[in-house]
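Novice: coordinates only, sequence not included:
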């Protein structure tokens, strides 16, 4: 009697994935839950009272931007960011690895620059005492998260760049990804 083959455990399948991604995963869940609760509460209030919470739109927009940044950090760490497959899936393994590392370095550079520039925006918001247009809270309460999340994405991109530089790190994933074949790698 032959033994049934089982798929690898989730930890084994994503052994190259940082364990600290739980932070981004939980933040994503919390932000999505907050968005759903705020929107549902506003719908109930509008339905029963013909009025609306004025603050829900401003908070929802902020949460959607924060969600995109947190999910972007997780996508970079998991190497699931957008790329042009036509270019990255052709050529030798060394070329694929070089393009993957170039992509990671570019992401790190872009978001590193965004950290610096958005920190200046936060400083201006604080210095000039800007307030939000909807509910009048200090604008820096919202803008402070852009450099923080950009710093997280920069750190994730640098970590990915380092992991991609390890010998044999990308060859099996770039040549034949396990997700596309549906079979266990030998």
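Specialist: Structure received. The shown structure was predicted, so the numbers you read here are calculated from the model rather than taken from an experiment.
Novice: contacts, neighbours, all on C-alpha from now
Specialist: Fine.
Novice: Kindly list the longest helix within this structure.
Specialist: Secondary structure of the chain per DSSP state H: the longest helix is helix 93-127.
Novice: Structure two is appended below for comparative analysis:
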């Protein structure tokens, strides 16, 4: 006769151990700190603009332009961190089904496709950067050279592409048996759900 708790669960059952954390590059601290800095800058700029608008009935002309630029940088930096941590969007029905070898191959394919996409974005945005520089385009809000903003798209796209290549290399070196043990074996979402 097993002892049951009032809720009807077995008290002698051993809780499942949480899935080990995925291997994560230490250099992701760069993206983490850039995210903090950009978010702080956005908050300060917006707060300063609200104060000026409240007390003077006018606003800083440059805040919207800088805020839009910082939000784009924030999205790309966060995208780089997501790729480095293997947290990019995927369809779990396909990626979490099948053998460990199949899962690993799909993870490798996903990493390669992300690397290819952002390498292509980097190449195409270099052309835009060159055009902005060559034609001396200026920003609409404050009139600074447009290439000051445009140059960050190829830089951050290359960073995301490099993170994806790093993820591909980590997945290639990881044996199938280890792939079953890490958080991706049952899917990050499922592994988190099973933790007490």
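Specialist: Structure's in. What do you need? This one's a predicted model, so the numbers in the text were calculated from it and none came from an experiment.
Novice: Could I get the TM-score for this pair?
Specialist: Scored against TM-score structural alignment, normalised by the length of structure 1, the superposed chains reach a TM-score of 0.88; 174 aligned residues with a CA RMSD of 1.8 Å.
Novice: neighbours of the residue of structure 1 sitting at the aligned position of residue 142 of structure 2, just the number please.
Specialist: With TM-score structural alignment as the criterion, residue 142 of structure 2 lines up with residue 135 in structure 1. Using other CA atoms under 10 Å, the number of residues around residue 135 of structure 1 comes to 13.
Novice: With residue 149 of structure 2 instead?
Specialist: Quick note: residue 149 of structure 2 (other CA under 10 Å) scores 18 neighbours.
Novice: In which helix or strand does it reside?
Specialist: Here residue 149 of structure 2, judged by DSSP states H and E, is contained in helix 147-150.
Novice: repeat for residue 16 of structure 1
Specialist: Going by DSSP H and E, residue 16 of structure 1 is not in any helix or strand.
Novice: what about the nearest residue to it once chain neighbours are set aside, which SS state?
Specialist: Distances taken as CA to CA, 6 or more residues apart in numbering put residue 163 closest to residue 16 of structure 1, at 7.7 Å, once the chain neighbours are dropped. Three-state assignment for residue 163 of structure 1 (DSSP: H, G, I helix; E, B strand; the rest coil): helix.
Novice: Now which residue in structure 2 aligns to residue 163 of structure 1?
Specialist: In structure 2, residue 163 of structure 1 lines up with residue 170, judged by TM-score structural alignment.
Novice: and if you look at residue 174 of structure 1?
Specialist: That one, residue 174 of structure 1, aligns with residue 184 by TM-score structural alignment.
Novice: That match should be in a helix, yeah?
Specialist: No - the assignment for residue 184 of structure 2, made by three-state DSSP, is coil rather than a helix.
Novice: Can you get me a residue count around it?
Specialist: 23.
Novice: which residues in structure 2 form strands?
Specialist: Secondary structure of structure 2 (DSSP state E): no strands located.
Novice: Helices of that one, start to end?
Specialist: 29-56, 63-84, 92-95, 100-134, 147-150, 152-173, 176-181, 188-194.
Novice: Most tightly packed of those helices?
Specialist: Ranked by mean neighbour count, the helices of structure 2 are led by helix 152-173 with a mean of 20 (mean count of other CA atoms under 10 Å).
Novice: Quick check: residue 126 of structure 1 touching residue 142?
Specialist: No - using CA atoms under 8 Å, residue 126 of structure 1 is not in contact with residue 142; the gap is 11.0 Å.
Novice: What separation is there between residue 58 of structure 1 and residue 137 of structure 1?
Specialist: 11 Å (CA to CA, to the nearest Å).
Novice: And residue 109 of structure 1, by the same measure?
Specialist: For residue 109 of structure 1, the distance to residue 137 of structure 1 - CA to CA - is 32 Å.
Novice: now swap in residue 148 of structure 1 and tell me
Specialist: Using CA to CA, residue 148 of structure 1 is found at 19 Å from residue 137 of structure 1.
Novice: List the contacts of the residue nearest to residue 165 of structure 2 when sequence neighbours are not counted.
Specialist: Distances taken as CA to CA, 6+ apart put residue 115 closest to residue 165 of structure 2, at 6.1 Å, once the chain neighbours are dropped. By CA atoms under 8 Å, 6 or more residues apart in numbering, residue 115 of structure 2 lies in contact with 160-165.
Novice: Having no further points to raise, I will conclude here.
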